[in-house]
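Visitor: fold the following for me, if possible:
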Amino acid sequence: MEAGDNGVAGFDVATIDAWLPSVSGATGPFTWTRLEGGHSNLTYLIVDSEGREFVIRRPPQGELLPKAHDMWREYRIIDGLWPTPVPVAEPVSYQDERSLCDAHFYVMGKVDGNALYTGEEVAALLDVSARKRAGESFVDTLAALHSIAPEDVGLGDLGRPDGYVARQLKTWYGSWTASVGDADYDDPRTHSLHELLSSKIPEQGEGRVVHGDFGPHNCLFLSDGSLSAVLDWEIATLGDPLADIAYSINAWTEPGDNIAEGVDAPTVLEGFPSRQELMERYAAGTGADLSLMPYYRAFNWFKTACIVHGVYARYRAGKKSTEGVDMDLLHTRIGIALDNADTMAADIL
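Guide: Coordinates of the predicted model:
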């Protein structure tokens, strides 16, 4: 990654500083700070002379995979959802003008709050009573997203609304089989699960915007437990909302769950609602029938196993640096995801 003299990679700071007031009302001088995370996209916090905060985001430098790091897709989603009850960052401007930057980028408002990655972070941010509200606001937000007709917010062409689970099964099973060589690791459960899940795909209802990675790690929470924004819409599309809620339920870890040793899951602490309570609240808010949740949860654990397997394969093949990466933990996570998928699948046989 190449950075300019000011340490900012991917942007000409003087050019953006001169342009930003025209779309945001911001006033210079500006300070820039790199924000980590964001699926490798280059993301910076920009603060103006009056303390107003903006986030600017562009794809990584270098050669990219087709359709990866689609800034317009992300921006149009938050732009469409901004007037709705789903909390997102305020969209400011999307630009594909090469005189401003050598890649397309967008600017959004900065939102206060903290994502929940670990129990340590939860303990520092949320007291016991706030954790209950955090769980409720978490599932209420997903219910609100799934209650919106995509065409009503300009997102009716975001993807194919039907056949979501079948397409996902094909994609991720294909990823697994393609990665077996590099991973030097196969598991017969993957193949039997794919066969079972493919033979029992439920009939899908109305297509909705599905986030695809809606967990406590992709939501910002305030200290009172309210959810201030949903982040990282990079893989959002149209699809089956029951697959989306099932992913979120899987991500909502409870004490005694089968997780890798040493993982500091945030939602195991006292005060958070149970998965059952979240599902009941979601069903009450959407009218959804969750009787097939074992299928959708098994599907998501299968998908998780395939995703982590692909990541493990890329590291093992030297396609990504393993510096700071616990390869044994990655391998363990694959097995645990398959264990959990098998457990859920027993209820759909």
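Visitor: going forward, measure contacts between C-alpha atoms and count neighbours the same way
Guide: Will do.
Visitor: most centrally placed residue in this protein?
Guide: Asp213 (3.2 Å; C-alpha atoms, centre = their mean).
Visitor: now do the contacts for that one.
Guide: By C-alpha atoms under 8 Å, 6 or more residues apart in numbering, the residues touching Asp213 are Ile235, Asp244, Tyr247, Ser248.
Visitor: show me where the stretch 51-200 of the chain has its helices.
Guide: Using DSSP state H, counting those that start in this stretch, the helices of the stretch 51-200 of the chain run over 71-81, 119-125, 128-146, 164-183, 188-199.
Visitor: let me have those helices in CSV, extended by mean neighbour count.
Guide: CSV is the format used below for these (neighbours: other C-alpha atoms under 10 Å):
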stretch, mean neighbour count
helix 71-81, 20
helix 119-125, 15
helix 128-146, 21
helix 164-183, 17
helix 188-199, 15
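Visitor: between the ones you listed, which one is closest to His39.
Guide: Of all the helices of the stretch 51-200 of the chain, helix 71-81 sits nearest to His39, with 12.0 Å by C-alpha to C-alpha.
Visitor: what helix or strand is the nearest residue to His331 once chain neighbours are set aside on?
Guide: Nearest non-adjacent residue to His331, counting by C-alpha to C-alpha, 6 or more residues apart in numbering: Tyr312, 7.0 Å away. For Tyr312, the host element (DSSP states H and E) is helix 293-316.
Visitor: list only buried entries from the contacts of Asp213.
Guide: Buried subset of the contacts of Asp213 (neighbour count, 16 or more other C-alpha atoms under 10 Å): Asp244, Tyr247, Ser248.
Visitor: please give me the structure for this one as well, since I'd like to look at both together:
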Amino acid sequence: MSDTVSAGIDSPNVSKWLEANVEGAKGPFKFEFIAGGHSNLTFSVRDANQNHYVLRRPPLSHGLASAHDMGREHRMIDALQNSNVPVPRTRGLCSDIEVNGAPFYVMNFVDGHIIRDSTIAESVLTEQTRTRASESLVETLTKIHAVDVSKVGLQDFSRHEGYIARQLKRWYGQWNAQKTRELSSIDRVYEELAKRIPEQGQATIVHGDYRLDNCIVSSQGEIQAVLDWEICTLGDPLADLGLLTVYWTGPGDEPSPWMSQYTTVSGFLNRNDLIEHYAKITGRDVSNIEFYRAFAYWKLACIVEGVYARYLGGALGEKTAAELEPFKSQTEAAANSAEVALSRLN
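Guide: Model (predicted):
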């Protein structure tokens, strides 16, 4: 058993809970760490009946409590069970921290691929299915934004109005509480964004971290499940589209300081293709998308700075200066990209 499994799973207690609360689950259980770190930890769980589940719990070193609320994440996925949004089947939520030291929830494992790098993108998808994966990613986002929150019991999930203003206040507060140095571009972008907030239409579900590697994709390029709902809320749907295009760099796009360079592999669509596909399906006005891209870059700069600060403080383990330099550089690059996106606005 790995160190992460040993630290994150109280095997005897969790096994008892699974047998008592998940229909059909039967021990002994095999726990394996899948992913996590700064985000919620994800474990594979297999039982004696050949059932395959996934268990999610907060990271061992907590950051923002609101970003690791298991009940909130479970509630969203559970509410979407009978919607058009592909999500795993939920199997149970444990709020009793005596069981495992922190709340956790369990859902079914979903077969498919998580596209994290160009090697995977080229080996599991063809050029044609990479195009289809690009389209399906956008189409699935439109399904998320089309959910009637009152019909799925999410009317009171969060405030509906003033999403961008609330987010600016939240993340600027986090920046000022955790910043490791002065970065004037963060302040400039904050002030400019606050002045130029577009009028928000009807609130929709906002995933908050929507990107290809937070989805499970079939070999045919279809999105099988949307994962990682840990910062979901209700608000302005174009925030999700802006963030998606910040993460995304297509074959013909100018390079991004962010991740997801694997979408430069031939067959994937370019950023503008994603935006146009979204606009065509939803009918939403996307002429102000550079505002949302600027906001996404700025927010990511604030988030990465928080991770960097926690590493410097020793909360996330020991790292050398060389290992920490990418966090510092990425914060600065994202802040600069936010200014560039703002400069494109009329």
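Visitor: can you count the residues close to Asn214 of the second structure?
Guide: Residues contacting Asn214 of the second structure under the criterion other C-alpha atoms under 10 Å number 16.
Visitor: translate the residue nearest to the centre of the first structure into the numbering of the second structure.
Guide: In the second structure, Asp213 of the first structure lines up with Asp209, judged by TM-score structural alignment.
Visitor: what's the mean distance for the helix holding Tyr312 of the first structure versus the second structure?
Guide: When the second structure is overlaid, helix 293-316 of the first structure sits 1.7 Å from its aligned residues on average, using mean C-alpha distance after the TM-score superposition for the first structure.
Visitor: tell me the buried residues in that helix?
Guide: Buried residues in helix 293-316 of the first structure, defined by neighbour count with 16+ other C-alpha under 10 Å: 293-316.
Visitor: then stretch 244-257 of the first structure?
Guide: Buried residues in stretch 244-257 of the first structure (16+ other C-alpha under 10 Å): Asp244, Ile245, Ala246, Tyr247, Ser248, Ile249, Asn250, Ala251, Trp252, Thr253, Glu254.
Visitor: including secondary structure and distance to Gly7 of the first structure, could those go into CSV?
Guide: Shown next, in CSV, are these (DSSP: H, G, I helix; E, B strand; the rest coil; distance: C-alpha to C-alpha, whole Å):
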residue, secondary structure, distance to Gly7 of the first structure
Asp244, helix, 39
Ile245, helix, 40
Ala246, helix, 41
Tyr247, helix, 38
Ser248, helix, 37
Ile249, helix, 40
Asn250, helix, 39
Ala251, helix, 36
Trp252, coil, 38
Thr253, coil, 39
Glu254, coil, 42
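Visitor: and of these, the nearest to Trp82 of the first structure?
Guide: Closest to Trp82 of the first structure out of those is Asp244 (20.1 Å), distances taken as C-alpha to C-alpha.
Visitor: pull up the gap between the corresponding residue of the second structure for that closest one and Ile197 of the second structure, please.
Guide: Under the alignment by TM-score structural alignment, Asp244 of the first structure pairs with Asp240 in the second structure. In this structure, Asp240 of the second structure and Ile197 of the second structure are 15 Å apart, going by C-alpha to C-alpha, to the nearest Å.
Visitor: same check, this time on Cys232 of the second structure
Guide: 20 Å.
Visitor: picking that back up, quick check: the match of Asp244 of the first structure touching Ile205?
Guide: No: Asp240 of the second structure is not in contact with Ile205 according to C-alpha atoms under 8 Å; the separation is 9.5 Å.
Visitor: now Val153 of the first structure, nearest residue through space, not along the chain?
Guide: The shortest distance from Val153 of the first structure to any non-neighbouring residue, by C-alpha to C-alpha, 6+ apart, is to Gly80 (5.0 Å).
Visitor: what do we get in the second structure for the one you found?
Guide: Aligned by TM-score structural alignment, Gly80 of the first structure pairs with Ala79 of the second structure.
Visitor: got it, and Asp152 of the first structure?
Guide: Under the alignment (TM-score structural alignment), Asp152 of the first structure pairs with Lys151 of the second structure.
Visitor: could you do Val8 of the first structure as well?
Guide: Taking TM-score structural alignment for the superposition, Val8 of the first structure sits opposite Ser6 in the second structure.
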